[in-house]
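Visitor: quick one, fold the following:
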Amino acid sequence: MKNVDVPGVPRGLLVGGAERDADGGATFEVVDPATGGVLCEVADAAPRDGLAALDSAAAAGPGWACVPPRRRAEILRRVHDLLLERSEEFALLITLEMGKSLDESRAEVAYGAQFFRWFAEEAVRIDGHWKVSEDGSARVLVMRRPVGPALLITPWNLPLALPARKIAPALAAGCTVVVKPAEQTPLTTLKLAALLADAGTPAGVVNVIPTSRPAAVTGPMIRDDRLRKLSFTGSTEVGRTLLAAASNQVLRTSLELGGNAPFLVCHDADIDAAVCGAIVAKTRNIGQACVAANRFYVHAEVADEFVTKFTERMEGLRVGPGTAPGTDLGPLIDDQQRARLVALVDDAVLHGAEVLTGGTVPAGPGFFYPPTVLTGVSPDCAITREEIFGPVAAIQTFTDEAEAVREANHTEYGLVSYLYTRDLTRAVRLSEQLESGMVGLNRGLISDASAPFGGIKQSGLGREGGNSGISEYLEEKYVAIDMPA
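Guide: Sure thing, here's the model as predicted:
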């Protein structure tokens, strides 16, 4: 593998427990976003490869579903332990293909490992219930069983944690999976699948098919009646297309889509805490996260203090290659994403916004963009309507709380909201009024393997993590047992 000193990274498809070339031998390049150079080439799956992976998952399904829950749990716990043992290997690989700093990559490995530990514990707690029917003539037995083979489509921004968040509950429930990782970051998922095999996962239970032609490869799989579950994390636009395609087979579907998170700072907020939370919510993962704070609404009474302190913190962040010591923010994923960010900032300035820091593309290789703060942002510009996915904070002020909530809710998205206030009544009231599946109350970090992650409106369907996560991969069966008088 060119320029990458990380052992044990497959570069072929992983189907049926074996590494193989793509049909026709095609490959595609994986690029280092810090340099723009090629890291390596990986097998580029064709439609026949997708169906072969589904063949493998379908064949392994009955056997895996019959594995005792405790055994499945032990395998998942072993995955957790191995991930922590090999944390440095995975962290370096994440940084090389995605760009984030090594510290952030280490944190992602720890976060991803938590899903395997959590769902190892959930695997042995899949239950049903028994009761007497209303008229006493029957007994009602309700059991839960695995939904069947699942197609998991994952994005590039968290190349370990997001596959983990899907694979762990699927395996805990007794489902087999085919994983289609993002074209930009296939290496981490391939290495994770190899680790799953090391932990004792039987051949065919986890299959991975990197491809540069996702629609061509996943389309035939989605139309195949053996597939029973689709889980996708990515853009709302692609999510709508997949949801329409899944309707033909009436697939169980989980969608974690785009976000446009509001960040409200009330007049009674602890400003220092709000600034710290804003830095986390805005710059974690280089701002390339669906839960990143996009639209900042700051009460006019505290706006000067918040903006001054927040801008100072943003200016102090060090931008550079993720492998360099002391780096806070690495590069964006590619030049297309950077160009999109430039266009959003330019449009905001055209609509009257002021750039307090950042806003200029640096010279040199790689896809870097500086931490940027905009004030006086018009609610009419594109940056308030679209997901930013980069280290740019768009700040507006408010004086009327009800109006701030209306503006916060004025979006098709509803993934997460952030709220800072020291008043308990206000905290509860606004948490109830904000239209999102999650709220960070006086907290800029909401990701937690033990909590249900997901949104409302066009931010998606279903939940990942928490007690709800395994339910996405289970279906209920009711047995009516006759009890004659």
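Visitor: all contacts plus neighbour counts: C-alpha atoms, from now on.
Guide: Fine.
Visitor: give the buried residues for whatever helix or strand residue 194 lives in.
Guide: With elements taken from DSSP states H and E, the one containing residue 194 is helix 186-198. Neighbour-count burial for helix 186-198, counted by 16 or more other C-alpha atoms under 10 Å, picks out 186-197.
Visitor: next SSE after it?
Guide: Following helix 186-198 in sequence, per DSSP H and E, is strand 206-208.
Visitor: which strands or helices does the helix or strand just after that following strand pack on?
Guide: Downstream of strand 206-208, the first helix or strand assigned by DSSP H and E is helix 214-223. Helix 214-223 sits against helix 47-66, helix 236-247, with contacts defined as 3 or more C-alpha pairs under 8 Å, 6 or more residues apart in numbering; DSSP states H and E.
Visitor: so which elements touch the last one?
Guide: Looking back up the chat, that one is helix 236-247. By 3+ C-alpha pairs under 8 Å, 6+ apart, helix 236-247 packs against helix 214-223, strand 229-233, strand 252-256.
Visitor: determine which of these approaches residue 149 most closely.
Guide: Across these, residue 149 has its closest neighbour in strand 229-233 (6.4 Å, C-alpha to C-alpha).
Visitor: now that closest one against helix 214-223, angle please.
Guide: Taking axes from the mean of the first three to the mean of the last three C-alpha atoms, to 10 degrees, one finds that strand 229-233 is oriented at 150 degrees with respect to helix 214-223.
Visitor: list the buried residues for stretch 85-101?
Guide: Those would be 87-101, for stretch 85-101 by 16+ other C-alpha under 10 Å.
Visitor: touching that stretch from outside, list them.
Guide: By C-alpha atoms under 8 Å, 6 or more residues apart in numbering, the surrounding residues in contact with stretch 85-101 are 6-7, 30-34, 39, 83, 102, 105-106, 108-110, 156-157, 159-160, 184-185, 187-188, 191, 285-286, 321-324, 327-333.
Visitor: compare with the first, here's sequence two:
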Amino acid sequence: MSGVITTVDPATGQPLATYAAWDGPRIEAAVERAHTASRAWALVPVAERAARAARLARTLREHAGRLAELAVAEMGKPVTEAAGEVEKSALTADHYAREGPDILADQPVTVEGAQAWVAYEPAGLVLAVMPWNFPVWQVMRCAVPSLVAGNGVLLKHASNVTGSALALQDLFVEAGFPEHLVTALLIADAEVPRTTARLIEDDRIAAVTLTGSNRAGAAVGAAAGRAAKKSVLELGGSDAFVVLADADVEQAAAAAVRARFTNSGQSCVCAKRFIVHTAVADAFTTAFVSAVEGLRLGDPRERDTQVGPLARDDLRAAVQRQVEESVAAGARLLTGGEPVPGEGWFYRPTVLADTGPGMAAFDEETFGPLAALAVARDDADAVRLANATDYGLGLSVWTADTAHGVGIARRVTSGAAFVNAVVASDPRLPFGGTKRSGYGRELAAAGIREFTNTRTYWVSPFVQAAPGSGVCAP
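Guide: Have a look, this model is predicted:
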């Protein structure tokens, strides 16, 4: 089962590093050590666990430069965004260091004749299958609340960010967490489905969380169901960015560029489908295309770069296919629409107009610098188009009337709705999807409690039976 894992710089297409993939015995040894560490960690008081999270935040900031450089090298993230990802992770650790003990505290419940409360107790060892697009944040979003809750984490990170996975594993130890409590597994890509299924069946694994494709989510969810284990799945999205007739067009267009092209468009919460009321469609399109054409595409190591390469060449090919199929179906190419010649896996920021249901750029999750514009006749048509997707992660609505914007949002199915703001995750708020975007929640109180045993305690006063009664008191 052993093999070789090679990481590649997407800005040049050149290899970065090679790692030996683990065989079965090495994986077994790692699982056993992680299980032992997680059992011991569950006995550590929550205040002490939270204190380690505070130390983790400081350690993240101390190593921010190195972690950002790894993200740039391994998946092509623009360096300023990579630094922001590390800081967001540190802020999340700070949040759970402050709030975790109160969220996990016993919750008294008033009942007659007894003392009752609800406790949130550690679940055990959590298998985390994480993607490459946010190599630091994705791990921290899962690991920090899990660790503060008293669990261990068995990390299966994407193979193209193996260097980041190993660096994070070491970072937790440096921050004062016990060795092996967070363990990064090095598994060859061909072995991941079989190994993941076997791990989920393992009695030492208490739960599983995955961020990734629908195909991977279906496999993991099915395996967790067969094993009767808790799972959280975040499976991407095709978020709608709805611009109503009374919106500030310039403000909405500027926000739309950020919403679509952050992380070079490789984000589950990037807006994908821009649904614009016909009254402002021309003005929005003009402003949006002009701003897209002004984006700086280039070396992700340069601080003024706004769009870097795609993480893999097959991802670039997928974007090209979506563009070609959509144009063949009637979409209009307004800008971009082709790979950049030369080394690396760059793709020109692209805008398609006249898209709608039945087109690849509208129906599929587009994971790259591709925006699909659709015109809505009225508000009802905007709701129809926003709901015309199998996904349901985020939604952004732009309007001068915020109450009306909330009303529109309530008619569209999603895990989060933002009015006059770009969809983003925040440690203070639950994050997760509906429909094919998955289930379960990360972050906030919901996220830290996802992988706990919500346990009921009922304590009645002891009543001694009368001597010679021969029965126990009821």
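Visitor: quick revisit: let's see which of the contacts of stretch 85-101 of structure 1 end up in helices.
Guide: Among the contacts of stretch 85-101 of structure 1, the members falling in helices (DSSP state H) are 83, 102, 105-106, 108-110, 187-188, 191.
Visitor: show me the buried residues of stretch 85-101 of structure 1 that map onto helices.
Guide: Using DSSP H, the buried residues of stretch 85-101 of structure 1 in helices are 87-98.
Visitor: quick check, nearest of those residues to residue 316 of structure 1?
Guide: Nearest to residue 316 of structure 1 among these, with distances taken as C-alpha to C-alpha, is residue 95, at 21.3 Å.
Visitor: what residue in structure 2 is paired with that closest one?
Guide: Aligning on TM-score structural alignment places residue 95 of structure 1 opposite residue 72 in structure 2.
Visitor: from residue 309 of structure 2, how far out is that match?
Guide: 10 Å (C-alpha to C-alpha, to the nearest Å).
Visitor: so what sits against both of the two?
Guide: Common neighbours of residue 72 of structure 2 and residue 309 (C-alpha under 8 Å, 6+ apart) are residue 300.
Visitor: report the separation between whichever residue in structure 1 pairs up with residue 254 of structure 2 and residue 381 of structure 1.
Guide: Counting by TM-score structural alignment, residue 254 of structure 2 lines up with residue 276 in structure 1. Look at residue 276 of structure 1 and residue 381 of structure 1: by C-alpha to C-alpha, they are 27 Å apart.
Visitor: what does residue 86 of structure 1 give?
Guide: With C-alpha to C-alpha as the criterion, residue 86 of structure 1 and residue 381 of structure 1 are 45 Å apart.
Visitor: cool, residue 400 of structure 1 as well?
Guide: From residue 400 of structure 1 to residue 381 of structure 1 the distance is 21 Å (C-alpha to C-alpha).
Visitor: can you check residue 58 of structure 1 too?
Guide: For residue 58 of structure 1 relative to residue 381 of structure 1 (C-alpha to C-alpha), the value is 48 Å.
Visitor: more neighbours, the two?
Guide: Applying other C-alpha atoms under 10 Å to residue 58 of structure 1 and residue 381 shows that residue 58 carries more neighbours, namely 22 against 18.
Visitor: which residue packs closest to the more buried one, ignoring adjacent ones?
Guide: residue 149 (6.0 Å; C-alpha to C-alpha, 6 or more residues apart in numbering).
Visitor: show the contacting residues for that neighbour.
Guide: Contacts for residue 149 of structure 1 (C-alpha under 8 Å, 6+ apart) come out as 54, 57-58, 61, 175-178, 226-229.
Visitor: the residues you listed into JSON lines, with extra columns for distance to residue 238 of structure 1?
Guide: As requested, the contacts of residue 149 of structure 1 are exported to JSON lines (distance: C-alpha to C-alpha, whole Å):
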{"residue": "54", "distance to residue 238 of structure 1": "21"}
{"residue": "57", "distance to residue 238 of structure 1": "24"}
{"residue": "58", "distance to residue 238 of structure 1": "26"}
{"residue": "61", "distance to residue 238 of structure 1": "28"}
{"residue": "175", "distance to residue 238 of structure 1": "24"}
{"residue": "176", "distance to residue 238 of structure 1": "24"}
{"residue": "177", "distance to residue 238 of structure 1": "20"}
{"residue": "178", "distance to residue 238 of structure 1": "19"}
{"residue": "226", "distance to residue 238 of structure 1": "22"}
{"residue": "227", "distance to residue 238 of structure 1": "19"}
{"residue": "228", "distance to residue 238 of structure 1": "19"}
{"residue": "229", "distance to residue 238 of structure 1": "17"}
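Visitor: across to structure 2, which of these hold up?
Guide: Contacts conserved in structure 2 for the contacts of residue 149 of structure 1, counting by both residues aligned by TM-score structural alignment, their matches' C-alpha atoms under 8 Å: 57-58, 61, 175-178, 226-229.
Visitor: what range in structure 2 matches stretch 456-475 of structure 1?
Guide: Going by TM-score structural alignment: stretch 456-475 of structure 1 matches residues 434-453.
Visitor: give me the buried positions along that stretch.
Guide: Quick answer for stretch 434-453 of structure 2 (16+ other C-alpha under 10 Å): 434-452.
Visitor: need the distance between the two termini of that stretch.
Guide: Span of stretch 434-453 of structure 2 from end to end, C-alpha to C-alpha: 23 Å.
Visitor: can you pull up the most central residue in structure 1?
Guide: residue 162 (4.7 Å; C-alpha atoms, centre = their mean).
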